[in-house]
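Asker: this one's sequence-less:
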């Protein structure tokens, strides 16, 4: 039985990329009974009896999955923040980082629109860049209008399955367009051949760029921490995660507990104060949500 990867989900159909081409498939009713919904990015087995049409018979085990946007088996997430318009926000960046870390996906930080900054603003932004690189994140600052920069940035996509996240207006679409305008044109042609305009519905689709796959998605529709428990939050901060064993109390939440290695690191300047303040704010948000039954 042939196997492939779902590269698009639209109107109840799943488009499976296999060695022999792309197959338009439906899912079997058995998946509904098992409460399994095939996702873009899933590796599947399928049965095809007509040319380029078939039924998905098996969904392979996933390495990870996101609910919003619905996509599976991602190898990295690029978080796009703008330097200005809208202004750079460490709070929003940290929300995205926590959500990505919670899924065990590697985050990369892109800061765009640097061409709109003054020299003084660039210096301030580079301080934040140094903070996040010190934590262990890769951080790139650039303008999507610079073709030379785009050649370098495109290397991040090679051999990866990438989801691009970021608030509205930071330039996610402009970035994808600058990285590979031909991919978007090809995507539009596929949609046209299927008799559906690309913008008639919001759907998830994997497009090929530089021998990798990039999720062209509506983005994250929610930035809440509904899937994260209070005792899991500090593990989503790498600089805290590496110090957990040094706290005196097991299950330390690094808030009011004495002899806390995380708070000590903050006082010593080893962890940026704003990162700790965001952690406390997120912790309070999680603790104040209504209980789930």
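Answerer: Good, I have the coordinates. Fair warning: this is a prediction, and the values are worked out from it, not measured in the lab.

Asker: from here on, contacts and neighbour counts on C-alpha atoms
Answerer: Will do.

Asker: contacts for stretch 15-29?
Answerer: 2-9, 12-14, 38, 46, 52-57 (C-alpha atoms under 8 Å, 6 or more residues apart in numbering).

Asker: also stretch 101-117?
Answerer: The list of residues contacting stretch 101-117 from outside it, by C-alpha under 8 Å, 6+ apart, reads 64-66, 74-84, 97, 100, 122, 137-144, 170-171, 228, 235-237.

Asker: from the residues you listed, which land in strands?
Answerer: Using DSSP state E, the subset of those located in strands is 65-66, 76-82, 138-141.

Asker: count the neighbours of the nearest residue to residue 138 once chain neighbours are set aside for me.
Answerer: Closest residue in space to residue 138, ignoring its immediate chain neighbours: residue 108 at 5.3 Å, by C-alpha to C-alpha, 6 or more residues apart in numbering. Neighbourhood size, residue 108 [other C-alpha atoms under 10 Å]: 19.

Asker: report the secondary structure state of residue 108.
Answerer: The three-state assignment at residue 108 reads strand, by DSSP: H, G, I helix; E, B strand; the rest coil.

Asker: same deal with residue 111?
Answerer: strand.

Asker: okay, it and residue 55: tell me how far apart.
Answerer: 42 Å (C-alpha to C-alpha, to the nearest Å).

Asker: looking at the two, which has the bigger crowd around it?
Answerer: When residue 111 and residue 55 are compared for neighbours, residue 111 comes out ahead with 22 against 18, by other C-alpha under 10 Å.

Asker: which strands or helices does the strand or helix carrying residue 45 pack on?
Answerer: Here residue 45 sits within strand 43-50, counting by DSSP states H and E. Applying 3 or more C-alpha pairs under 8 Å, 6 or more residues apart in numbering; DSSP states H and E, we find strand 43-50 packed against strand 3-10, strand 53-59.

Asker: comparison target below:
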């Protein structure tokens, strides 16, 4: 048996990098028993591999995971880098908050990266909006970076966050994830495409998940972009706990299991009315709550 880590999954094959330095990747299939257990190996998994005579292998055992994401499918990551463009496609804060909810549920550290800063049309109104936006997210506990592949702004700071961690890049398609990775990792040439003029969003240029080593000891996953997430695995009663700024107020709500909609003496509503919680974030919370409710009715 050989121990290693799955660094790529493609067309039913898993490519395992052994822990021994200098050993080549091993192309593997997974044991059929995983299907019976209704599980499957993920990129990022630490696994035990049984070698065959032809140099290929079989994933024999999946070692315990410290974290697991379903979309994108990856295991044992420490940091989520959420990349959202300021322009092309237009900044979608509702989708950003939806990503943050899912990252909070998994329990990962996360940072927000606003890309294409060089294309942002500077004006007083937009500068004020961006400053307030950054201040709010940083106040509730999310570091925010402004990046540009043209000016290289924010690249060194981003690499600093990623040192000695396994990071996953996620975000709306077309926001520049692959371009940003190409810019911060010398020699990397991931495919990139232009924004669709008809749809106003990008095409998916990454079709599988793959781990890429960094020179600072970090590992980063290039993952497919996607434009929507659902709340299949989140209950209405739990949603509030995945909004960081809600947590301090929830214990003081009058009713246990308060959904923070229109209940009397709800501390989330009071904090929102007092300007302590962003009205836009609270609006997104209510929208997500309704989405969960509609989903439960369908099931």
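Answerer: It's in. None of the values given here were measured: they were computed from a predicted structure.

Asker: out of the contacts of stretch 101-117 of structure 1, which are buried?
Answerer: 65-66, 74-84, 97, 100, 137-144, 170-171, 228, 235-237 (16 or more other C-alpha atoms under 10 Å).

Asker: thinking again about what came up before, for ChimeraX, what selects the buried ones among the contacts of stretch 15-29 of structure 1?
Answerer: Buried residues among the contacts of stretch 15-29 of structure 1 (16+ other C-alpha under 10 Å), as a ChimeraX selection:
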select :3,4,5,6,7,8,9,14,38,46,53,54,55,56,57
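
Asker: ok so, going back, so where is the strand holding residue 45 of structure 1 in structure 2?
Answerer: Counting by TM-score structural alignment, strand 43-50 of structure 1 lines up with residues 46-53 of structure 2.

Asker: what sits up against that stretch?
Answerer: Contacts of stretch 46-53 of structure 2 (C-alpha under 8 Å, 6+ apart): 1-6, 28, 57-65.

Asker: now for those, which pair is the farthest apart?
Answerer: Greatest spacing in the contacts of stretch 46-53 of structure 2, by C-alpha to C-alpha: 57 and 65 (21.1 Å).

Asker: hang on, residue 174 of structure 1 in a helix?
Answerer: Yes: counting by three-state DSSP, residue 174 of structure 1 is located in a helix.

Asker: in space, what's closest to it - neighbours in sequence excluded?
Answerer: In space, residue 174 of structure 1 is closest to residue 144, 7.2 Å off (C-alpha to C-alpha, 6+ apart).

Asker: what sits against that neighbour?
Answerer: Contact partners of residue 144 of structure 1, counting by C-alpha under 8 Å, 6+ apart, are 112-113, 150, 174-175, 178.

Asker: and residue 108 of structure 2, what's its match in structure 1?
Answerer: Counting by TM-score structural alignment, the partner of residue 108 of structure 2 is residue 105.

Asker: is it true that residue 217 of structure 2 touches residue 164?
Answerer: Yes: under the criterion of C-alpha atoms under 8 Å, residue 217 of structure 2 makes contact with residue 164 at 4.5 Å.

Asker: who has more neighbours, the two?
Answerer: Using other C-alpha under 10 Å, the more surrounded residue of residue 217 of structure 2 and residue 164 is residue 164, with 15 against 11.

Asker: distance of the residue nearest to residue 138 of structure 1 from residue 269 of structure 1?
Answerer: To residue 269 of structure 1, residue 108 of structure 1 is 24 Å away according to C-alpha to C-alpha.

Asker: TSV for the ones in strands among the contacts of stretch 101-117 of structure 1, including distance to residue 247 of structure 1?
Answerer: TSV is the format used below for these (distance: C-alpha to C-alpha, whole Å):
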residue	distance to residue 247 of structure 1
65	31
66	31
76	30
77	30
78	32
79	31
80	33
81	33
82	36
138	28
139	29
140	33
141	35
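
Asker: list just the nearest of the residues you listed to residue 90 of structure 1.
Answerer: The closest of those, once distances to residue 90 of structure 1 are taken by C-alpha to C-alpha, is residue 81, at 9.1 Å.

Asker: would you mind finding the match for the closest one in structure 2?
Answerer: By TM-score structural alignment, residue 81 of structure 1 lines up with residue 84.

Asker: mind telling me what residue 212 of structure 1 corresponds to in structure 2?
Answerer: By TM-score structural alignment, residue 212 of structure 1 lines up with residue 218.

Asker: could you do residue 261 of structure 1 as well?
Answerer: With TM-score structural alignment as the criterion, residue 261 of structure 1 matches residue 267.

Asker: any idea how many residues pack against the closest residue to that match other than its chain neighbours?
Answerer: Nearest in space to residue 267 of structure 2, with sequence neighbours left out and distances taken as C-alpha to C-alpha, 6+ apart, is residue 253 at 5.2 Å. Applying other C-alpha under 10 Å, we find 19 other residues in the vicinity of residue 253 of structure 2.

Asker: residue 253 of structure 2 contacts residue 262, correct?
Answerer: No: using C-alpha under 8 Å, residue 253 of structure 2 makes no contact with residue 262, being 11.7 Å away.

Asker: now do the shared contacts for the two.
Answerer: Residues touching both residue 253 of structure 2 and residue 262 (C-alpha under 8 Å, 6+ apart): there are none.

Asker: list the contacts for residue 182 of structure 1?
Answerer: By C-alpha under 8 Å, 6+ apart, residue 182 of structure 1 has no neighbours at all.

Asker: alignment lookup: it to structure 2.
Answerer: Aligned against structure 2 - with TM-score structural alignment as the criterion - residue 182 of structure 1 pairs with residue 187.

Asker: if I look at its match, how far off is residue 138 of structure 2?
Answerer: 32 Å.

Asker: same thing with residue 58 of structure 2?
Answerer: According to C-alpha to C-alpha, residue 58 of structure 2 and residue 138 of structure 2 sit 45 Å apart.

Asker: what do you get for residue 296 of structure 2?
Answerer: Taken as C-alpha to C-alpha, the span from residue 296 of structure 2 to residue 138 of structure 2 is 33 Å.

Asker: do the same with residue 126 of structure 2
Answerer: 18 Å.

Asker: would you agree residue 159 of structure 1 is in contact with residue 208?
Answerer: No: in this structure, residue 159 of structure 1 is not within contact of residue 208 by C-alpha under 8 Å, at 10.0 Å.

Asker: show me what contacts residue 258 of structure 1?
Answerer: residue 248.

Asker: and it, how close does it get to residue 204 of structure 1?
Answerer: Going from residue 258 of structure 1 to residue 204 of structure 1 by C-alpha to C-alpha gives 47 Å.
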